[in-house]
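Q: Next comes the sequence, and after it the predicted model I'd like to discuss.
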Amino acid sequence: MSIFSKEEAQKLLKKALGYSKADECEVSLNGSEAGNIRYARNAVSTAGEISRLSLSVSSSFGKKTGTATIDEFDDASLEKVVRRSEELAQLAPENPEHMPLLGPQEFPESIGYVAATEAITPDTRAAAVAKSIQVSKDAKLQAAGYLENSTNSLAIMNSKGLFAYNKDTDVIFSITTRNEEGTGSGYAARGFNDVSKLDTFSATKIATAKANGSIGAKAIEPGKYTVILEPVAVAYMLENMFFGLDARNADEGRSFMSKPGGGNRLGEQLMDQKVTIYSDPFHPELPSSTWNREGQLLTKRNWIEKGVVKNLSYSRYWASKKNVDPVPGPGNIIMEGGTESIEDMIKSTEKGVLVSRLWYIRMVDPQTLLLTGLTRDGTFYIENGEIKFPVKNFRFNESPVIMLNNVDALGKPERSISVESYRSYLVPPMKVRDFTFTSLSDAV
């Protein structure tokens, strides 16, 4: 068994902590149970289940800390791993940024656990994939996809009296469909805490429509275009920006949040007024833990509000250096949307490009957050409010910060997965002007 209940975790951590002779000690228990199924060319290729459970001990003497990990939980093994962490701490150099452990905290229970998702069986996964494969066959396409469900638990306890526990579930699904000739490609991805929300049939329908619709793509000139980005493309485009909401990186001149001459952009109007980005551990579509690994409470917090930078995360160390209160980083990311559907955005576009997905995104300039990457899996030319024909894929060079200054319209936020990080975000489709395509790509 890899998933401990709150009571079971508390009992085990208390026992391990009882062996400590360090000035400070923190013990964590991390468990996961996951199952997956993978398929390609309309046939299942692999399937399996993985169970993991480990206990980690961090011991500190003054500013010297050592950490050891074990996956055996008898009394002798628990004492052994505590002693090992203490030995490593005595050998370690002092950490000038060491912060004392936090004392007891109160954390509300998260809403990220769904029993039905934990109860998924190999038969459940096989049935979901069978629906997807049949859709692909009916469309005379080849499908390659992946479905994984997981249940995770994490508990921490320290010698100052802090204890925290979280349990959550997740299910992710991604599907790529292509024709035999390799000239058309479509993609869809879904992620939920609750498996009852997963519909592999409809997701594959979308992917097959993209694949068949992208056959016979024509080349058009690169340049600046009005672009409609579907939610999965938005998630890929904004992910690097979400990772950059940190005060230290900004203060040290290492991010797009750095102010010329020093300091950060807190309080500045950095984006269009339509842009509001926040985190909320109790959002029903994207719940997160209510605490972080430092034992800090996570609450609803605006990061960008109507285009203004309202908050940046401050680690406890950096907050002490700057004489401000610590601000824990986001446990999830949600971007507010609007009322327009993708169809509405297309109808209001005189000339533009519909982008289904972006991929292979790389950083060009951290200071401006300039990114480069490619479109894929269905890119279409729009003229006079209609999709006219599929177009060859583009390479782009664009900054999400500049992009979010050029927002014309937003739609309803959807939970979207970035398969590069396997993180989920709640983001809307968006219509933006002057998006920069720099060259063509022969990829489909």
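A: Nice, thanks for sending it over.
Q: From now on I want contacts and neighbour counts done on CA atoms only, so please keep to that.
A: Will do.
Q: For my notes, confirm Arg362 occurs in a strand.
A: Yes. Counting by DSSP: H, G, I helix; E, B strand; the rest coil, one finds Arg362 located in a strand.
Q: Pasting the second one now:
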Amino acid sequence: MSTDPLDLADRALAFTDGDAQVTVTRERSLLSRFARSTPTQATAVDDTSVSVLVVRDGHVGTVETNDLSDDGLRAAAARARDAARAAADAAGGHGEHPGLPTVAQAGTPSAHAGFDAATADLDPAPGGAALAAAFAATAEHGLEAFGIWTTGRVETAIASSAGLRVADDVTDAYLKVIARDAHGRSGWGAAAGVAAGTLDADAVARQAVARVATTDPVALAPGEYEVVLEPDAVGSLLDMLGGLAFDGLAHAEGRGALTDRLGTPVAATGVTLVDDPLAAGGLPRAFDADGVAKAPLTLLRDGVAQAVAHDRRSAARAGGDAASTGHALAPGGSPWGAAPTNLVLHGGTAPDVGALIAGVERGLYVTRLWYLNVVHERSTTLTGTTRDGTFLIEDGRLTKPVRDVRFTDAALGILERTSALTTATSLVCEADFYGRRAAHGCVVPALRASGFRVTGQTTG
């Protein structure tokens, strides 16, 4: 019996009747955690799951199983059918799901460079070498290393009663190193990509080491400061902004940040933001969870809001000429809506971060942001803290380390007050996988902005 994901999807689809979609996801991955320059956890995953979606009168039923036998697939199809029928009966009317996409509606997925054969082999040796390099680089400076190294291969296949039959095969790798001294002062370094061989563990560790303060940090009073955000901090903001401003469901329901603002300036003139699943340096993807082909979507052009992301369900809710943009997060559409997962912020003209810092008389340098939470969805107001390398900027240079601060500011507001961006961009993502592996990230430059709202000091 074939173990090919597309063959498995076809086999499961044969047990359904009416409108149905089967999604098969196979993950093979390795993950190593480390603390105090010692490996603490090693995990290997080899998992194949089958999701059966059935649509009845505009209502859906979804069931997932790891039982790949004919009996297991038959039972999953029956449960999905019963769930859809029960939902339709309970509603007493036609639901809002527009039905499965036809082959023409889904489009043809583009080829991409999201697969690396060497990474797909999942050899644990590169991970061991990465940890050894990180431990050695931090030890040179009397520091300890904390973090994770992980790599994976994810195969996805979709077959539907509407004739859709697509498959994708991608790899990803990620390394983060937090260098810490005996006083708890820390610095951050990270790298991600399609290929594990492109991650330079020594360079990542030395980046973290360079951000560890050598003197006790000073306190910073609440207020508004000019700020230089490294790519890791920018990526965190944009990842949150993706769901707040560009969720087509929230937009259709009038609670999104861009409601009544499409076609108007919402960010600085130099800010162009695209969701590009085929971008060089990113983590490419061929299609969304509905099987709709992914393609670049311009969200902001020179600061002007252009579009929001839709899956088929949110597009149906929006009405008019709205259509799926290939952003379904779950088969049949997520109840949370649709969101961009391949954000690319175009770079500017600053040659490097040093040039951003040189333009600041007094302000704050931030390596990364941590523990971000939404305060107000419509205004994109977030709160969080800085972490692992925060410094004062005085007269165009880094001076004293600063005790990590809490900030409360609008993500769109920071983009509106952006004055400069570096030319170079880098991939930023977070890969602490505690469920199904779904690696995604933002390709971003560093930026400088005014009016960064510091609201307090951390106690740690």
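A: Yep, that arrived. These figures come from a predicted structure and were not determined experimentally.
Q: Report the TM-score for the pair.
A: Remark: TM-score between the superposed chains equals 0.92 [TM-score structural alignment, normalised by the length of structure 1]; 431 aligned residues with a CA RMSD of 2.1 Å.
Q: equivalent range in structure 1 for stretch 305-312 of structure 2?
A: Residues 309-316 of structure 1 are where stretch 305-312 of structure 2 lands when matched by TM-score structural alignment.
Q: Just the endpoints, please. Distance across the matching stretch?
A: One end of stretch 309-316 of structure 1 to the other measures 20 Å (CA to CA, to the nearest Å).
Q: now stretch 344-354 of structure 1
A: Here stretch 344-354 of structure 1 reaches across 12 Å from its first residue to its last, counting by CA to CA.
Q: Which residue numbers in structure 2 does that stretch align to?
A: Counting by TM-score structural alignment, stretch 344-354 of structure 1 corresponds to 355-365 in structure 2.
Q: again with stretch 156-175 of structure 1
A: Correspondence between stretch 156-175 of structure 1 and structure 2 is established over residues 158-177, with TM-score structural alignment as the criterion.
Q: Now do the buried residues in the matching stretch.
A: By neighbour count, with 16 or more other CA atoms under 10 Å as the criterion, the buried positions of stretch 158-177 of structure 2 are 158-161, 164-177.
Q: Among the residues you listed, which ones are in strands?
A: The members of the buried residues of stretch 158-177 of structure 2 that map onto strands under DSSP state E are 158-160, 165-177.
Q: Looking at those, which is nearest Ala86 of structure 2?
A: Ser160 (21.3 Å; CA to CA).
Q: neighbours around the closest residue to that closest one other than its chain neighbours, how many?
A: Excluding the flanking residues, the one nearest Ser160 of structure 2 by CA to CA, 6 or more residues apart in numbering is Gln21, at 4.2 Å. As a burial measure, Gln21 of structure 2 scores 31 neighbours (other CA atoms under 10 Å).
Q: Contacts only, for Gln21 of structure 2.
A: Shown in contact with Gln21 of structure 2 (CA atoms under 8 Å, 6 or more residues apart in numbering): Leu13, Val52, Leu53, Val54, Leu100, Ile158, Ala159, Ser160, Ser161, Pro331.
Q: same question, Glu377 of structure 2
A: For Glu377 of structure 2, the contacting residues are Leu244, Arg255, Gly256, Ala257, by CA under 8 Å, 6+ apart.
Q: neighbour-wise, which of the residues you listed leads?
A: Looking at the contacts of Glu377 of structure 2 with neighbours defined as other CA under 10 Å, the largest count falls to Leu244 at 26 neighbours.
Q: Helix, strand or coil: sort out that residue for me.
A: Three-state secondary structure (criterion: three-state DSSP) places Leu244 of structure 2 in helix.
Q: That one contacts Gly256, doesn't it?
A: Yes. Taking contacts as CA atoms under 8 Å, Leu244 of structure 2 lies within contact range of Gly256: 6.3 Å.
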